[in-house]
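Enquirer: sequence plus the predicted model coming up.
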Amino acid sequence: MRALVWHGKHDIRCDSVPDPRIEQPRDAIIRVTSCAICGSDLHLYDNVIPGMERGDIMGHETMGVVEEVGPDCQGLKRGDRVVIPFTITCGECEQCRRGNFSVCERSNRNKGLGDKAFGHTTAGLFGYTHLTGGYPGGQAEYLRVPFADRTHIKVPESLTDEQVLFLSDIFPTGWQAAVQCDIQPEDTVAVWGCGPVGQMAIRSAVLLGARQVIAIDRMPERLSMAQAGGAIPIDFSAESVVERLNELTHGKGPEKCIDAVGMEAHATATLDSIYDAVKQTVMLETDRPHVLREMMYVCRPAGVLSVPGVYGGVLDKVPFGMAMNKGLTIRTGQTHVKRWTDDLLRRIEQGQIDPSFVITHRIGLAEGPAMYKTFRDKQDSCIKVVIRP
């Protein structure tokens, strides 16, 4: 089969690789009908998250049709149409029973690495480093799904691939980011980053009844999309984020703040961003946490910071004393996808939201390597890429 394969920093290739096969009784093999490039994949493209190995297959936003099932894979059959969550879940461990699917205790087959890196292992993830299991990803013609009886979302034929594909990651990720804020009708919610997750977080905050949603970015097409979804845009390259937020909140700051940027913040004109760039270059810091610092500063006392943006390692000069003294609540985590998808699928079916609004580019696998660079460099107004293998 063909797949998009990691060969090193900024080196993704469309290679021929062996077809996946059933390895465990609860496995299934999916013929991929649609997949996507995620902003999180760019951290791997830039090689800023450890644990990738040459030859790893990329991708964790995938859907398709079941081709084969293992003998113990209950509830799935050949021909079923499914979306595959990026988090692999056994459905039986203590964390899964509590609905904490992104920290499944059994699905990371490299548990020793996970324990060493994080103190305790987290769930296995598709296409996302050997720290989370080293599982082949879904930017391919076929995908092996471990624990497939639990790691799937059945979708109706009445909905298109593009309407449901993002149930695999970015829609529940944006939704969880907003839910973690405990949004009240009088709240202002500020969202840093108007990429795909930020766009979903913005619309989720609107659906959850926020009084005012504010979108912070510097790309005109992303700010325009956010504004179309009900947000007030702030272009951080043209105006002061702090001053504008104070103006919009009568000097009190937003009650709820969402970091949909993560470890590669692109602020360039501030002292802390220059400091981060230097320290990252000499490998004394792994992440650039400008957005976290700014959120801690602007958030209203007793507010909430929700962090769906991916962080990979060690941060420097994060003003934790500021967060503590202001009484801020910080909520983070990879997404517990299956916790949210029944509700979100219902909302799609009822027409409350069509997640396909975020798609700007549609390509085949062979165009994938070039599109990684286009997406990473924010060229051609690229916001979300869907691949049809």
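Expert: Thanks, I have the structure now.

Enquirer: when you work out contacts or count neighbours from here on, use the C-alpha atoms and nothing else.
Expert: Noted.

Enquirer: give me the neighbour count for Ala267.
Expert: 19 (other C-alpha atoms under 10 Å).

Enquirer: next: Arg244.
Expert: 16.

Enquirer: for it, which non-adjacent residue is closest in space?
Expert: Nearest residue to Arg244 in three dimensions, chain neighbours excluded: Ile234, at 7.5 Å (C-alpha to C-alpha, 6 or more residues apart in numbering).

Enquirer: which of the three states applies to the one you found?
Expert: What DSSP: H, G, I helix; E, B strand; the rest coil gives for Ile234 is strand.

Enquirer: contact partners for it?
Expert: By C-alpha atoms under 8 Å, 6 or more residues apart in numbering, the contact list for Ile234 reads 214-218, 223, 241, 244.

Enquirer: give the contact list for the most centrally placed residue in the chain.
Expert: Central residue of the chain (C-alpha atoms, centre = their mean): Ile170, 5.1 Å from the mean position. Neighbour list for Ile170: 38, 196-197, 200 [criterion: C-alpha under 8 Å, 6+ apart].

Enquirer: could you rerun that using 7 Å?
Expert: 196-197, 200 (C-alpha atoms under 7 Å, 6 or more residues apart in numbering).

Enquirer: now it: how far from Ala265?
Expert: The gap separating Ile170 from Ala265 is 19 Å, by C-alpha to C-alpha, to the nearest Å.

Enquirer: swap in Glu221?
Expert: In terms of C-alpha to C-alpha, Glu221 sits 18 Å off from Ala265.

Enquirer: settle it for me: which of these two has more neighbours?
Expert: It is Ala265, of Glu221 and Ala265, that has more neighbours when counted by other C-alpha under 10 Å, with 20 against 15.

Enquirer: and the closest residue to the more buried one other than its chain neighbours, how many neighbours?
Expert: In space, and not counting its chain neighbours, Ala265 is closest to Arg288: 5.7 Å by C-alpha to C-alpha, 6+ apart. If you count neighbours by other C-alpha under 10 Å, Arg288 ends up with 27.

Enquirer: can I get the contacts of Ile170 in a markdown table with neighbour count?
Expert: As requested, those are arranged in a markdown table below (neighbours: other C-alpha atoms under 10 Å):
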| residue | neighbour count |
| --- | --- |
| Pro196 | 25 |
| Val197 | 28 |
| Met200 | 29 |
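
Enquirer: second one coming, line it up with the first:
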Amino acid sequence: MKALCWEGINEVAVEHVPDPTIQNAHDVIVKVSLSTACGSDLHLLTGHIPFMEAGDVIGHEFCGEVVDVGRAVTKHKPGDRVVVASFIGCGSCWYCKHDQWSLCDNSNTNPGHTDLLWGASPGGIFGYSHAMGGFKGSHAEYIRVPFADTTAFRIPEPVSDMSALFASDSVPTGWMGADLGGVQPGDVVAVWGAGAVGQMAARAAQLLGAERVVVIDRFDYRMKAARDAFGVETLDYSQTDVGAELREMSAGRGPDVCIEAVGCEAHSSGPQYVYDQVKSKLKLETDRPIAVREAIQACRKGGSVFVLGVFTGWVDKFPLGALMNKGLTVRGAQQHGQRYIPMLLDRIALGDVHTDYLATHVLPLDEGQRGYDLFKKKDDGCLRTVFRPASS
């Protein structure tokens, strides 16, 4: 079959790779109908995520049709349309039973890497390095889905594949940020990043009752998409003092909840960007936590900061004094998709959440390099590149 593979820094290529097969009684094989490039995939391209090998199939946000099932699978049969959580959950370990699915104890087959790096191993994820299990990714014609009864979800009949696609990762990730960030009715919520995850976090905050939601970015087309889709307010951080604006919007206090949806390659127009660029190039820090710093500084006393963006290692100039003296709650996580996906599919079916507008560029897999170039460079108003493997 054809698959889009990581070949090195900023290089992907379509290759012929072996078809997946049932390896465990709880597996299913899915024929991929749609797979999208996620912002966290860009960290693979730039080399921020270690333990990648040439020829690794990438992609983790996808939907498709079940074509084969293992003998222990009870919830799926050939012909079912399914959307698959990007993180694989076994359903039986302590973490899965406590709805912390991205921390699954049994799905990461290479725990040694992350045990050393982070002190513990998270769960496995499709197409996201050998440190996260070494699973083949979804930018392919077919994919093996382990623990399918707890990782794949049947798509309701009224929901199109394109709408369901983003329930694989973007929508539950954004919802988690608002939910675990503690958004309450009447809150002022600020979201750093107007990509798909940031926009979904903003919509989740609205549905959880926030009185005012502000999205912070520098790309006009992304901020316009957020305004047009959900009526949120936006701030261009390159043109204004974000902290001062947010205080003005929140009776002088600052936002009740701040959600960081940018990650380890954050950009800034100030001197801290130069500082972080130099430090990272000298290998004195691994990530650029610019948006996290800003969120902590902006958040009201006693407020909550949730980190949704992907980080890999160590950062510098972390505002620990502000966190402690302001009495902030700071949390972070990879997405616990299984906790949210069934509810979100129902909301998509009802029209509470709409997602298909995110698919600005739909391409065959053969145009994988072009698709990733558009997405990375934010050319031609690209919110998300979506691949149709079957049309390649």
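Expert: Looks like it arrived, so ask away. Since this is a predicted model, take the numbers as computed values, not measurements.

Enquirer: okay, and which of the contacts of Ile170 of structure 1 map to helices?
Expert: Within the contacts of Ile170 of structure 1, residues falling in helices by DSSP state H are 196-197, 200.

Enquirer: quick check, nearest of those residues to Gly309 of structure 1?
Expert: Using C-alpha to C-alpha, Val197 is the member of these that lies nearest Gly309 of structure 1, at 8.3 Å.

Enquirer: assess the claim that the closest one and Val261 are in contact.
Expert: No. With contact defined as C-alpha atoms under 7 Å, Val197 of structure 1 does not count as touching Val261 (8.7 Å).

Enquirer: thinking again about what came up before, out of the contacts of Ile234 of structure 1, which are inside helices?
Expert: Using DSSP H, the contacts of Ile234 of structure 1 in helices are 223, 241, 244.

Enquirer: I'd like to know how far the equivalent of the first one over in structure 2 sits from Asp236 of structure 2.
Expert: Leu223 of structure 1 maps onto Met223 in structure 2, with residues paired by TM-score structural alignment. Distance, Met223 of structure 2 to Asp236 of structure 2, using C-alpha to C-alpha: 8 Å.

Enquirer: need the overlap of contacts for these two.
Expert: Counting by C-alpha under 7 Å, 6+ apart, the residues touching both Met223 of structure 2 and Asp236 are Asp217.

Enquirer: give me the more crowded residue out of those two.
Expert: Per other C-alpha under 10 Å, whichever of Met223 of structure 2 and Asp236 has more neighbours is Met223, with 23 against 15.

Enquirer: past the longest helix seen in structure 2, which element shows up next along the chain?
Expert: The residue-count maximum for a helix in structure 2 (DSSP H) belongs to helix 337-350. Next along the chain after helix 337-350 of structure 2, taking DSSP states H and E as the criterion, comes strand 359-364.

Enquirer: that next one: which residues count as buried?
Expert: Under the neighbour-count criterion of 16 or more other C-alpha atoms under 10 Å, strand 359-364 of structure 2 has 359, 361-363 buried.

Enquirer: how much does it stray from structure 1?
Expert: With mean C-alpha distance after the TM-score superposition for structure 1, strand 359-364 of structure 2 departs from structure 1 by a mean of 1.0 Å once superposed.

Enquirer: quick one: Arg293 of structure 2 and Pro319 touch, right?
Expert: Yes. With contact defined as C-alpha under 7 Å, Arg293 of structure 2 reaches Pro319; the gap is 6.3 Å.

Enquirer: tell me which of these two has more neighbours.
Expert: A direct count of neighbours by other C-alpha under 10 Å for Arg293 of structure 2 and Pro319 places Arg293 higher, at 17 against 13.

Enquirer: mind putting the ones in helices among the contacts of Ile170 of structure 1 in JSON lines, distance to Leu44 of structure 1 included?
Expert: As requested, these are exported to JSON lines (distance: C-alpha to C-alpha, whole Å):
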{"residue": "Pro196", "distance to Leu44 of structure 1": "17"}
{"residue": "Val197", "distance to Leu44 of structure 1": "17"}
{"residue": "Met200", "distance to Leu44 of structure 1": "22"}
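
Enquirer: ranges for the helices of structure 2?
Expert: For structure 2, the helices defined by DSSP H occupy 41-45, 94-97, 111-118, 148-151, 161-165, 170-180, 196-207, 220-230, 242-249, 271-281, 290-298, 320-325, 337-350, 368-377.

Enquirer: please identify which of those is closest to His139 of structure 2.
Expert: Using C-alpha to C-alpha, the nearest of the helices of structure 2 to His139 of structure 2 is helix 368-377, at 8.7 Å.

Enquirer: okay, buried residues for the closest one please.
Expert: So, applying 16+ other C-alpha under 10 Å, buried residues of helix 368-377 of structure 2: 368-369, 371-376.

Enquirer: for the stretch 1-150 of structure 2, just list every one of the strands.
Expert: Taking DSSP state E, counting those that start in this stretch, the strands of the stretch 1-150 of structure 2 run over residues 2-8, 11-16, 28-36, 56-57, 61-69, 81-84, 87-88, 124-125, 142-145.

Enquirer: how far apart are the fourth one and its match in structure 1?
Expert: Right, the one you point to is strand 56-57 of structure 2. So strand 56-57 of structure 2 averages 0.4 Å relative to structure 1 (mean C-alpha distance after the TM-score superposition for structure 1).

Enquirer: skipping adjacent residues, who's closest to Pro50 of structure 1 in space?
Expert: Pro50 of structure 1 sits nearest to Thr129 (C-alpha to C-alpha, 6+ apart), 7.0 Å away.

Enquirer: verify the contact between Thr121 of structure 1 and Arg109 for me.
Expert: No. Between Thr121 of structure 1 and Arg109 there is no contact under C-alpha under 7 Å: 9.7 Å.

Enquirer: these two: which has the busier surroundings?
Expert: The neighbour count for Thr121 of structure 1 versus Arg109, taken as other C-alpha under 10 Å, is higher for Thr121 (24 against 18).

Enquirer: got a list of what the more buried one touches?
Expert: Thr121 of structure 1 is in contact with 105, 111, 114-115, counting by C-alpha under 7 Å, 6+ apart.

Enquirer: good, we can wrap up now.
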